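A.B. asks: sequence and predicted structure are below.
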Amino acid sequence: MDKKVELTAVGGIDKLRVADCIPQQPAPGELRIRHEGIGVNFIDIYHRTGLYPLPLPAILGVEGAGVVEAVGADVADFHVGDRIAYAGIPGAYAATRLLPAWRATKLPDDISAKTAAASFLRGLTAHMLLTRTYPVGRGTTLLIHAGAGGLGITLTRWAKQLDCTVIATVGSIEKADIARANGADHVIIGRETDIVAEVSRLTNAKGVDYAIDGIGGETLRKTLGCVRRFGVVASIGQVAGPIPPVPVEELGPIRSLSLSRPSVMAYTTEQDAYRFATQAVITAIRQGIIPSAGHEYGLTNAAQAQSDLEAGKTTGSLVLVP
C-alpha cells in the first residue's frame, strides 16, 4: 500500500495526516507518476495555513519528479518508464499521483530525480523573475532577500551568469558565508539592520534597479525604499506575515516605482511559456545554476520538513523521498 500526506484542516503541522492510498488510473490526457522526489516549498505552508486556500482534504506539494507508471488515452509523447519532472500543480505529497501530460517534462539521464524535484519550482520562479517580471542583464543591480535560501541561491547564481550585481540579505553570519559562496557581491546581515541605509551606501545613494522580496510583512515597505526611481519591486511571498496595505502614494509620483506581484503558479498555467521555461530550467541545472537538494526527509516526515523550513532552520532546497 502506498502512502500520502493529507491536509485535513487549515492550521499547523498537526493538520497533516499520513494515510494509505491506492494508485489511480489516469484519465485521457493524464499520466500516473511514481515519485522519486518531491519538493518542499513555502507555498506548501501557505496552502496549509489557508493563506492560499485549497479544497479540503488536500494533498499539498506542487513539484516532483519520478517515473511514468501508467499512461491515459490520447497521450502520445510519454510512455511507461519515462523519467519526468513537473511543477505548478498541488498533489505531490504522495507516492504516486495523476498529472496532466502537458505538465510533464522529460528528464535527461544526467539529472537526478531528487535534484529535479527540489529545483523545478524554484527554477521556474527564477526564470519568471529574471526574464519576464524584469528582464535583467549586464549592469542590472538586484536586491535579493533570503540570499541563503533555495530560491535566493538560484536567483543569485542565475543573475550573476547574466552579468548582474547582486546585493543579498541574510539573517546570520553563517548564511552570509553561503550567500557569498554562491556569488553575492554584497551581503547585508541581520533582520534589524537598516537595509535602506545599507543599500544606499552600496549603490552610492542611487538604489537598486530591481528588488525581489519574498519576506513580506514590514520588509516590503523597507524594500520600496531600496529601489531607484523607475525601478521595480517584485513581491513574491510573505514569510514574515501578511503584507500591510501599500498606498499608491508610496510608489509615486516622486519615487515612480513599479510594484509587481507575480505568481509562478499563474506562470506555469501558460503552456507555451511553461514548456520554454522548463527547458531553461533543465539547462540551468546542468550548468550548476540551480543547487541540488540540501535536505532530505522521508515522505512521512513532511510535517517536520515544513516545520524546519518555516523556522528558518534550513538552507538550500528541501526534498521528500517516498
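C.D. replies: Great, that's in hand.

A.B. asks: make it CA atoms for all contacts and neighbour counts henceforth
C.D. replies: Noted.

A.B. asks: which residue is the nearest non-sequential neighbour of the residue nearest to the spatial centre of the chain?
C.D. replies: Per Cα atoms, centre = their mean, the C-alpha nearest to the average position across the chain is that of Arg122, at 3.5 Å. In space, and not counting its chain neighbours, Arg122 is closest to Leu151: 5.5 Å by Cα to Cα, 6 or more residues apart in numbering.

A.B. asks: quick check: most distant residue from the centroid of this structure.
C.D. replies: Most distant from the centre of the chain: Ile254, at 32.6 Å, with distances by Cα atoms, centre = their mean.

A.B. asks: who are the contact partners of that residue?
C.D. replies: By Cα atoms under 8 Å, 6 or more residues apart in numbering, the contact list for Ile254 reads Arg229.

A.B. asks: okay, buried residues for the longest helix anywhere in the chain please.
C.D. replies: Assignment by DSSP state H gives helix 271-286 as the longest helix of the chain. Counting neighbours by 16 or more other Cα atoms under 10 Å, one finds that the buried residues in helix 271-286 are 274, 277-278, 281-282, 284-285.

A.B. asks: counting by contacts, list what it packs against.
C.D. replies: On a contact count with 3 or more Cα pairs under 8 Å, 6 or more residues apart in numbering; DSSP states H and E, helix 271-286 meets helix 120-127.

A.B. asks: off-centre distance for the helix it packs on?
C.D. replies: What separates the centre of helix 120-127 from the centre of its chain is 6 Å, taken as Cα atoms, centre = their mean, to the nearest Å.

A.B. asks: elements contacting that helix?
C.D. replies: In terms of contacts (3+ Cα pairs under 8 Å, 6+ apart), helix 120-127 is packed against strand 63-71, strand 83-87, helix 150-161, helix 264-267, helix 271-286.

A.B. asks: list the buried residues of the very next helix or strand once past it.
C.D. replies: Next in sequence after helix 120-127, counting helices and strands by DSSP states H and E, comes strand 141-144. Across strand 141-144, burial judged by 16+ other Cα under 10 Å covers 141-144.

A.B. asks: below is structure B, check it against A:
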Amino acid sequence: MRAIVVSTPGDSSALEYAERPDPVPGPGEVLVQVAASGVNFIDVYHRQGRYPLPLPFVPGSEGAGTVIATGDGVTDLVVGDAVGWASVLGSYATRAVIPASMAVSLPRGLSPELAAAVLLQGLTAHYLTHSTYAIRPGDDVLVHAAAGGVGLLLVQIAKLLGARVIGTVSTEAKEKLAREAGADEVLRYANFSEAVREITGAGVHVVYDGVGAATFDGSLAALRPRGMMALYGAASGPVPPFDPQRLNQGGSLFLTRPSLAHYIATREELLGRAGELLGWVASGALKVHISERYPLAEARRAHDDLEARRTTGKLLLVP
C-alpha cells in the first residue's frame, strides 16, 4: 500500500509518500480500504512532535472507507460495510487497520467523503455544544474561526440548539461563509471582546476557542460572569501560563481544555454522538463544507495550506 510516513518530526517536509507493507487486522480490528482521510490540526501537532508519537508513524486521525477484512472476534462488522472513524492514527494511507470498537457504520446513502470530512470535527463540535457547555435556547455563543472546519459546524449546531451566535473571522470571504452557516453576527478579531459586549450587554455565556494564544485574553474578556471558555485548540500557538485569579476577577469564570478522546471514552458514547451527527448530515440539517481535496501524495501541500489559514471548511486527502 501507499502511505504518508513521518520518520522525524518537523515541518511539512517531514511528510514522506512511501510504499508500506499491507497491514493485517488483528483480533478486534478491521482492515479498511480508505476512500478519504480528513486533515486536521492534530495531524500538524503530531507531525511537529508537539504531541510525541513513536517513530516512524503514519499520521491522520480520521477517515472513511470500506471494510475489506476482519480480525478474530469482530462480529458487528463484515466485509463490504461502509465505516468511518475518528481519533485513530494511521488514516493517511490507502489501507488502514481500525479497532472495530472505534469504527462507525455509515448511514445508507452517506458518501465516505462526507463522513471523512465531518467525523472528527463534528464529534468535537457535538461534545463542545452538548457536554462541555450544553447550549440552551437563548444563550449567547462566541465561535472563533467561524469559517473553519470546526467553526462552521459549531455555528450550525449552536443555531440548531437555539443560540444567538457571534463568529470571528479574518476575511470578507470567510465572513460570507460564517453568515451562510447561520451566524447572527460576524466580527473581525481586532477588538472583538469590546464588540461582543456591545452586542450582548453582559457578554457571552460560552466561548468556543480553537485559536489559542492570539484570542485567549479577549475570549476571557468577552464572557459574562460565570461564563465558560472552552479552549479546544491552539491554531495560533499555545496559551502562556496565567494566574487563575483572573477567572475570579472576570466574574467567577470557568476555563476548560477538553479533548475528544475523553468524550467518546465508551463505545456507547461514540455511537450516540456519531449517530446524531451523521443523522443531521444525512438529512441535510447539517451542511459539511469541503474546501479542498488533495491527492494523498500531496499531503505536504494540504498541511501548508492548513497552517497558513488559506482554507475554509474541511480538507481531504483522497488516495
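C.D. replies: Structure received. Everything numeric here is computed off the predicted structure, so don't read it as measured data.

A.B. asks: hang on, the earlier thing: in structure 2, what stretch matches the longest helix of structure 1?
C.D. replies: Under TM-score structural alignment, helix 271-286 of structure 1 corresponds to residues 267-282 of structure 2.

A.B. asks: quick one on the thing from earlier: between the helices and strands packed on helix 120-127 of structure 1, which gets nearest to Gln24 of structure 1?
C.D. replies: Closest to Gln24 of structure 1 of those is strand 63-71 (Cα to Cα; 9.2 Å).

A.B. asks: counting neighbours, which bits of the closest one end up buried?
C.D. replies: Within strand 63-71 of structure 1, the residues that count as buried by 16+ other Cα under 10 Å are 63-71.

A.B. asks: okay if I get these as CSV plus distance to Ile89 of structure 1?
C.D. replies: Output for the buried residues of strand 63-71 of structure 1, formatted as CSV (distance: Cα to Cα, whole Å):
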residue, distance to Ile89 of structure 1
Glu63, 7
Gly64, 10
Ala65, 13
Gly66, 15
Val67, 17
Val68, 17
Glu69, 19
Ala70, 19
Val71, 18
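
A.B. asks: for Ala85 of structure 1, state which of these is nearest.
C.D. replies: Ala85 of structure 1 lies nearest to Ala65 out of these, by Cα to Cα, at 4.1 Å.

A.B. asks: would you mind measuring from Ala65 of structure 1 to Thr156 of structure 1?
C.D. replies: Shown here: Ala65 of structure 1 relative to Thr156 of structure 1, a distance of 24 Å by Cα to Cα, to the nearest Å.

A.B. asks: again but with Pro57 of structure 1, I slipped
C.D. replies: According to Cα to Cα, Pro57 of structure 1 stands 37 Å off from Thr156 of structure 1.

A.B. asks: so how far is stretch 35-52 of structure 2 off the chain centroid?
C.D. replies: With Cα atoms, centre = their mean as the basis, stretch 35-52 of structure 2 stands 11 Å off its chain's centre.

A.B. asks: what about Ile215 of structure 1, which helix or strand?
C.D. replies: Of the helices and strands defined by DSSP H and E, none includes Ile215 of structure 1.

A.B. asks: and it, what's its match in structure 2?
C.D. replies: Per TM-score structural alignment, the equivalent position to Ile215 of structure 1 in structure 2 is Val211.

A.B. asks: how about the nearest residue to Ala117 of structure 1, chain neighbours excluded?
C.D. replies: Nearest residue to Ala117 of structure 1 in three dimensions, chain neighbours excluded: Gly64, at 4.2 Å (Cα to Cα, 6+ apart).

A.B. asks: surely the one you found touches Asn41?
C.D. replies: No. Gly64 of structure 1 is beyond contact range of Asn41, at 11.3 Å (criterion: Cα atoms under 8 Å).

A.B. asks: which neighbours do those two share?
C.D. replies: Both Gly64 of structure 1 and Asn41 lack any common contacting residue under the criterion Cα under 8 Å, 6+ apart.

A.B. asks: just name whatever secondary elements the top strand by length along structure 2 is in contact with.
C.D. replies: Longest strand in structure 2 by number of residues (criterion: DSSP state E): strand 29-39. Under the contact definition 3+ Cα pairs under 8 Å, 6+ apart, strand 29-39 of structure 2 sits against strand 62-70, strand 95-99, helix 112-127, strand 314-318.

A.B. asks: now do stretch 98-118 of structure 2: distance to the chain's middle.
C.D. replies: Its chain's average C-alpha position is 15 Å from that of stretch 98-118 of structure 2, according to Cα atoms, centre = their mean.

A.B. asks: how about stretch 204-221 of structure 2?
C.D. replies: Put simply, stretch 204-221 of structure 2 sits 17 Å off its chain's centre (Cα atoms, centre = their mean).

A.B. asks: same question for stretch 111-131 of structure 1.
C.D. replies: Its chain's C-alpha centre and that of stretch 111-131 of structure 1 lie 7 Å apart, by Cα atoms, centre = their mean.

A.B. asks: with stretch 242-250 of structure 2 instead?
C.D. replies: On the basis of Cα atoms, centre = their mean, stretch 242-250 of structure 2 sits 28 Å off its chain's mean C-alpha point.

A.B. asks: can you pull the buried residues of it?
C.D. replies: For stretch 242-250 of structure 2, burial by neighbour count (16+ other Cα under 10 Å) applies to 247, 250.

A.B. asks: endpoints of it, how far apart?
C.D. replies: Stretch 242-250 of structure 2 has an end-to-end distance of 13 Å (criterion: Cα to Cα).

A.B. asks: stretch 242-251 of structure 1 too?
C.D. replies: Taking Cα to Cα, stretch 242-251 of structure 1 runs 19 Å from one end to the other.

A.B. asks: what stretch of structure 1 does stretch 73-80 of structure 2 fall on?
C.D. replies: Aligning stretch 73-80 of structure 2 against structure 1 (TM-score structural alignment) gives residues 74-81.

A.B. asks: now swap in stretch 294-312 of structure 2 and tell me
C.D. replies: Mapped onto structure 1 using TM-score structural alignment, stretch 294-312 of structure 2 covers residues 297-315.

A.B. asks: touching the matching stretch from outside, list them.
C.D. replies: By Cα under 8 Å, 6+ apart, the residues outside stretch 297-315 of structure 1 that reach it are 3-5, 13-14, 16, 18, 40-42, 44-45, 93-94, 148-150, 175, 239, 294-295, 318-322.
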